[in-house]
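A.B. asks: mind looking at a prediction? Sequence and model below.
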Amino acid sequence: MITRKVYQPEHRSTGEQTREIPPRTVDLSQCPRQSENLQLNQVMPPSRSVSAPSQQQLAARQSLAKELPRFSGDPADWPIFISNYRYTTEACGFSDGENMLRLQRCLTGPALETVRSRLVLPAAVPQVIETLRMRFGRPELLINALLRKVREIPAPRSDRLEGLIDFGMAVQALCDHIEAANERAHLSNPSLLQELVAKLPADQRMMWAGYKRGFQHVDLKTFGDYMASVVQDATSVVSFEPEVKKNSARDRLKNKGFVNTHATDKPTNFSDSPKEPKESAKRSDCLHCNQDGHRVRECGAFKQLTVDDRWRRVRALQLCQNCLFNHGRRACRGRKTCDIEGCQFRHHPLLHSPSGPSKLIAPKVQVAENHTHHHSNASTLFRIIPVTVYGKDGSLNTFAFLDEGSDLTLVENDLATALGVNGTPHPLCLRWTSDTSRIENDSRQITIEIAGIGQTKLHKLVNVRTVSNLGLPRQSFQMKEAVRLYPHLKGIPVSSYQNVKPKILIGIDNLRLALPLKIREGDGAAPVAVKTRLGWCVYGPRGNSKRESYSFHVCKCSCDEDLQATVKEFFEIESAGVIPPETSLSKEDQRALTIIETTTKRRGNRFEKGLVWKEDHVEFPDSYPMALRRLECLERRMDRNPKLKENLHRQMREYEAKGYAHKAMPEELEAANPRRIWYLPVGAVVNPKKPGKIRMVWDAAAKVNGVSLNGALLKGPDQLSSLPGILFRFRLYCIAVSSDVKEMFHQLRIRDEDKISQLFLWRNNPSEKPTVYMMDVATFGSTCSPASAQFIKNRNAEQYAELHPEAAKAIVHDHYVDDYLASFSSVEEAAKVASDVRYIHGKAGFNLHNWRSNSSILLQKLGEIQQEAVKQLNLVEGGNTERVLVRD
């Protein structure tokens, strides 16, 4: 037997001591190609032997993410991290070498420091996982973290069901992990149970009292079951992603940032100096200038108008004069008066005029507003401190500006990008001196970790907003010179730096990092040294000599009236609705229309189309975990509702039978572009007016790291016919008829290269591994489906316009989405046109059904079943009406 000793250095931390694993003996006599193996082992340590990945594992690598979720050592994150690691390793056949690289990229903070020295040898990967488990993954650590989370969660209120849902799910997670860890003693903790029950509103405590009456033994598990039923009831009436979000006080606090103005050694460019707070802009467009990121009352162009021009613009845009919003006929919730110069009229302050709000022509005045700003070239040190910032792709050294005058923590976008930190896009509006504002449309809300230079303790910065450029002053500091001038700084551990520019501004929302723990001050105009949780920093004045300069900003407003423009605007308003407006397509609509035209092709009695992408090159993050979580949530819902389960499984079988979806083949997944792969989560919705009808939906708005399928698609131009015109023609003649296209979007086939972006997961048994399905047709949730459907409907009609001109015209002009509404002077004419419309639609796979008419003879001619009762098409309040133009 040939043996040799292989030295494996491995250090395990035990206080200040370290020990080495003794050499191990390797038997080379049983190994083929002994000489080659011996030579190889002499240059690198041996690793765990892993066979080549199977075909199934290679296919799994195309659909599963290679990257692991970030893990910094929080025990609450351990279950997700370890389950992801084990599942992907088994499914994809990752070797120890590949896992070593994955761990190097995902570990951060204390977790990385614990195993940093061992992440150099692939053979040490199993020991690294075991070390992490012993350090951060013990069940008691997770339970303590969940206990702390449940105790710290705000007490839910009866008027806010979202808080009740969060509390209930936290209790369920705690109970599940206690049972899984076999720590059942925690379930019988009466003090904890009483503490959690006390958090509930009074009405929920009464319901809990009635619920527990049916149990002999009541513990935390009983309370968790009760909260599960409460969460189920609450989620059925709560919408978690509303289209319109109220501008509550909490939202305003989230979206506005107060930033101080900072002097520099050079005259300041005030367009880059933040000073005054301003509320962050909504995602809606400004109706005045049609720009994103702000509203009319925040629009600089609107403020530059004279008061009379503002009034005219408000009336032209049909805005509320009180809040400057377009909320239609709905009463304005604002009740405040102007209060400028004692004005008691209910109009917005921007509409105030000394002559009164209703006066159209104001006297000619010239207003000059002077803003004087002081610049000082004094030798001043700001609170700048060197730090290390940690992100997904590693760490970077930079400088932070500690500013207690800012309520937000800001970071420059290039630093966040270099760290590989992604966040939720959220526009941010900043305003400076002289009323100068800047919109950060690309601002993101991120979370990063920070530590002082040379420190190991990390601090998490949440709700950090990215900006293109902070514009903070550059600063230099020489410690030796400072100690010579100010002896009280001697012994302070502060390093010198030269001409540095801070990339981070830490505001008062992270005040804990800026609090002085120790202070050392001198006499007179001398800087002070302060120790913070990020280390020592020196700041303050460095002398009494000053060189001052001033700059003036003058704003002149002219109120000259252009009579010709005023009259022209008057006639434009008066002619609204009489002369059809000229419509011009935006660049996005032009691109969308071009894609629809070039990708739409007839395939027999069906049309094929492509998805309307915003950009030619699209790259999606891994959406498989999100789709899997949503599937598991739907399965739990189906377990509680057997009828729902039976209905959805039946629909799924029908989808396969009709050719709407199919099981994705391994070769399809392997040949697909991995950057275009997207998994749509499956859901089920019920129309309250049709309680017996359940529709399967594919949520194209679901996001992963702020990215969704709909976010990558264009909506397309509005090609709908005028609804008032359709209704007017519908009431024109005595014979009325209506119908709608059955499953219109599902009749549109998707081209092969875009199907990979419409994957979804399904399984008949929750214990089985989910099967990957591919949607072959357009879905109801896709934002580009309506525009594509209208284009195909009209193109199909145009191809039969010569044979059936009246029917083709009706398809283009008398359809609203998939609803057909028309009226005729005779039954014979109605029967002919309606039959031709049905024939043309059939050539594109569109099936008209749900025929309705006030003429039973017409329905007989169309071969439809006689209606049992007369359907009333009236607008009388309280009368029986037949609903049309209502989405199912």
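C.D. replies: That came through, no problem.
A.B. asks: contacts, neighbours, all on C-alpha from now
C.D. replies: Noted.
A.B. asks: residue 227 and residue 205, how far apart?
C.D. replies: 11 Å (C-alpha to C-alpha, to the nearest Å).
A.B. asks: more neighbours, these two?
C.D. replies: The neighbour count for residue 227 versus residue 205, taken as other C-alpha atoms under 10 Å, is higher for residue 227 (22 against 14).
A.B. asks: helix, strand, or coil at the more buried one?
C.D. replies: Residue 227 falls in the helix class when you classify it by DSSP: H, G, I helix; E, B strand; the rest coil.
A.B. asks: nearest residue to residue 681 other than its sequence neighbours?
C.D. replies: residue 627 (4.6 Å; C-alpha to C-alpha, 6 or more residues apart in numbering).
A.B. asks: contact partners of the helix or strand hosting that neighbour?
C.D. replies: Secondary structure assignment for residue 627, by DSSP states H and E: helix 624-640. Residues from elsewhere that reach helix 624-640, judged by C-alpha atoms under 8 Å, 6 or more residues apart in numbering: 63-65, 644-645, 678-683, 704, 760-762, 766.
A.B. asks: got another, please set it beside the one above:
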Amino acid sequence: METAGRRANNLMISSIDDKAKFHLPALIECEMIPDDRQELPTPDIANHFSHLKHIANKIPPVDPQVQILLLLGRDVLRAHKVREHINGPHDAPYAQRLDLGWVIVGEVCLGTSHQPKHHNVFKTSVYSNGRTSLMEPCSNMIQVKERIDKTQKSGLNITSNKGSTGKVQFGTAVFDKTNDDEKEALSIEDNIFLDIMDRHVHQDENGSWVAPLPFRPERRRLPNNRIQAQKRLYSLRKSLEKDSTKKNQFAEFVQKMLDNDHAEPAPPLEHGKECWYLPIFGVHHPQKPDQIRVVFDSSAEFDDISLNSVLLSGPDLNNPLLGVLMRFRKDPIAFSADIQQMFYNFLVEEDHRDFLRFLWFKDNDMTKEICEYRMKVHVFGNSPSPSVATYCLRRAAQKGEKIHGSDAKQYVERNFYVDDGLSSSPTPQGAIDLLKRTRAMLAESNINLHKIASNSGEVVKAFDVDDRAKGIKDLDLSSDPLPIQRSLGMLWDLDTDAFTFSVSSEDKAFTKRGVLSVVNSLYDPLGLTAPITIKERPY
């Protein structure tokens, strides 16, 4: 059992005759302390034994109206010092005089158990540590561990032994409820990640946010894995030579990274300097077959180590998807936007760029020699990149709050899921104003908010064609119906302002595996289709 209580210092205790006084260590408030009055010595007990009768007048009677409010533990060593001892016959109680008075010690309990009068069954008691015993557990055993909470603000005035009055920090209640009670606490590594970000993330002279690679505090030194990256590049070239379309898309993507200053020719390495080469490969999004994305394989191992294994992944800073979608449906005017190339908006500290080296062909020509490049921005494939990007995005919003408004900051902090921002407004004018202020706020950090879509044609008209979502760029908004827009994996019909679902017509075997394949292929985080996909079977 764990409880929270108050703590007080600078108190002292004295005996009833006021002859003994001494200071107490820090007192800790507890919900319960042992208060079994049967264990208190009384004059009657002393008079019952001939060897103790002469101290009966030195033991005060027990007052049933007085509460037992203080328990002195063994750490108050002086309170337990024996100044005088009366032994007596074998198996008889004995008495001890302490600084605070006389105590009588008899058969109260043995260790932590009361001795039973009879042992005629095999029934056992189980102690808190799991040990079984024929002895009955003592109900007067407690264990208190102190853990000081320095955040308490309230206090209580008490008077010390010197007569001065001071304020001791006390809690307002033993059990306090907070808004964070149901939230999962951050791990030690997550706190280290956030500390690294807090200390090192900054804006450069051009306004872009710069963040380090969050290395683990104790890690193995990375070996030079250039030979591995070179083998992977040769394998990639063979694959691209068989698919001219993919080859051209890959070359265009790499050239675009160089043109946008996301990558740069790598300078020569100093002798013995630590570095890492990232193997690269291309992936296609199922919904975007005409586009290819270059991914850096940060999980590729060389000599039993990879770049991701020495990096902190960071906490999940994303907003809950369900909350974003629910707020998206709150008001009648719904809108969405997207951050262009989310990860590439945030620079890597220059000292860490040699850990993001990669190999590619000179002049984007696969017949020419291999050259070394390195990324200047955080990349797809690095495990901490999502947390780094979300952290930096929120820093940009926090900095722009004073000029562009707290609602613009809140839109970024509460209504974004990775790079997609969904929200709603009571009026078209409110949505337009919020989007424009948010775009201006992020533009100050060289972050472009685009692909704007809304169920209101008035909102869409307020933005340039290039800033609109792909499906509505060439529409005549005065006459053409608004199309279906994909937002956070959901199909959003702008014209009817409703979520729709596209079900695969592919036939599957009527087996458990086939049924689960069809049901799970329907992306539905809100559970709107559950009454249809999950139905009881009539017999």
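C.D. replies: Good, I have the coordinates. This is a predicted model, so every value here is computed, not measured.
A.B. asks: can you tell me which two in the contacts of helix 624-640 of structure 1 are farthest apart?
C.D. replies: The distance between the two most remote of those (C-alpha to C-alpha) is 31.7 Å, for 65 and 644.
A.B. asks: what does residue 758 of structure 1 correspond to in structure 2?
C.D. replies: By TM-score structural alignment, residue 758 of structure 1 lines up with residue 356 in structure 2.
A.B. asks: again, but for residue 836 of structure 1
C.D. replies: So, by TM-score structural alignment, residue 836 of structure 1 is matched to residue 437.
A.B. asks: residues of the helix or strand hosting that match that come out buried?
C.D. replies: Using DSSP H and E, the element containing residue 437 of structure 2 is helix 428-443. Going by neighbour count (16 or more other C-alpha atoms under 10 Å), the buried part of helix 428-443 of structure 2 is 428, 431-432, 434-435, 437-442.
A.B. asks: the helix or strand just after that helix corresponds to what range in structure 1?
C.D. replies: Using DSSP H and E, the helix or strand that follows helix 428-443 of structure 2 in sequence is strand 449-454. Under TM-score structural alignment, strand 449-454 of structure 2 corresponds to residues 848-853 of structure 1.
A.B. asks: how big's the offset between the matching stretch and structure 2?
C.D. replies: On superposition with structure 2, the mean distance recorded for stretch 848-853 of structure 1 (mean C-alpha distance after the TM-score superposition for structure 1) is 1.3 Å.
A.B. asks: residues in structure 2 matched by the helix ranked longest in structure 1, start to end?
C.D. replies: As assigned by DSSP state H, the longest helix anywhere in structure 1 is helix 161-180. Counting by TM-score structural alignment, helix 161-180 of structure 1 lines up with no residues of structure 2.
A.B. asks: swap in stretch 372-388 of structure 1?
C.D. replies: Using TM-score structural alignment, stretch 372-388 of structure 1 finds no match anywhere in structure 2.
A.B. asks: pull out the buried positions in the longest helix seen in structure 2.
C.D. replies: For structure 2, the helix that runs over the most residues, judged by DSSP H, is helix 385-404. Within helix 385-404 of structure 2, the residues that count as buried by 16+ other C-alpha under 10 Å are 385-398, 400-401, 404.
A.B. asks: counterpart of residue 326 of structure 2 in structure 1?
C.D. replies: Match for residue 326 of structure 2 (TM-score structural alignment): residue 728.
A.B. asks: and residue 517 of structure 2, by the same measure?
C.D. replies: For residue 517 of structure 2, no residue is aligned by TM-score structural alignment.
A.B. asks: confirm residue 517 of structure 2 sits in a strand?
C.D. replies: No: counting by three-state DSSP, residue 517 of structure 2 is not part of a strand but helix.
A.B. asks: measure how buried it is and give me the count.
C.D. replies: 13.
A.B. asks: neighbours of residue 104 of structure 2, how many?
C.D. replies: For residue 104 of structure 2, using other C-alpha under 10 Å, the count is 18.
A.B. asks: what lines up with it in structure 1?
C.D. replies: So residue 104 of structure 2 corresponds to nothing, using TM-score structural alignment.
A.B. asks: could you pull out the helices in the stretch 151-300 of structure 2 for me?
C.D. replies: 188-200, 226-241, 244-259 (DSSP state H, counting those that start in this stretch).
A.B. asks: from the rest of the structure, what touches the shortest one?
C.D. replies: Contacts made with helix 188-200 of structure 2 from outside it, assessed by C-alpha under 8 Å, 6+ apart, are listed as 211-212, 214, 312-315, 388, 391.
A.B. asks: dump the residues you listed to JSON lines, plus distance to residue 195 of structure 2.
C.D. replies: Below are the contacts of helix 188-200 of structure 2 laid out as JSON lines (distance: C-alpha to C-alpha, whole Å):
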{"residue": "211", "distance to residue 195 of structure 2": "12"}
{"residue": "212", "distance to residue 195 of structure 2": "12"}
{"residue": "214", "distance to residue 195 of structure 2": "10"}
{"residue": "312", "distance to residue 195 of structure 2": "12"}
{"residue": "313", "distance to residue 195 of structure 2": "13"}
{"residue": "314", "distance to residue 195 of structure 2": "11"}
{"residue": "315", "distance to residue 195 of structure 2": "12"}
{"residue": "388", "distance to residue 195 of structure 2": "12"}
{"residue": "391", "distance to residue 195 of structure 2": "12"}
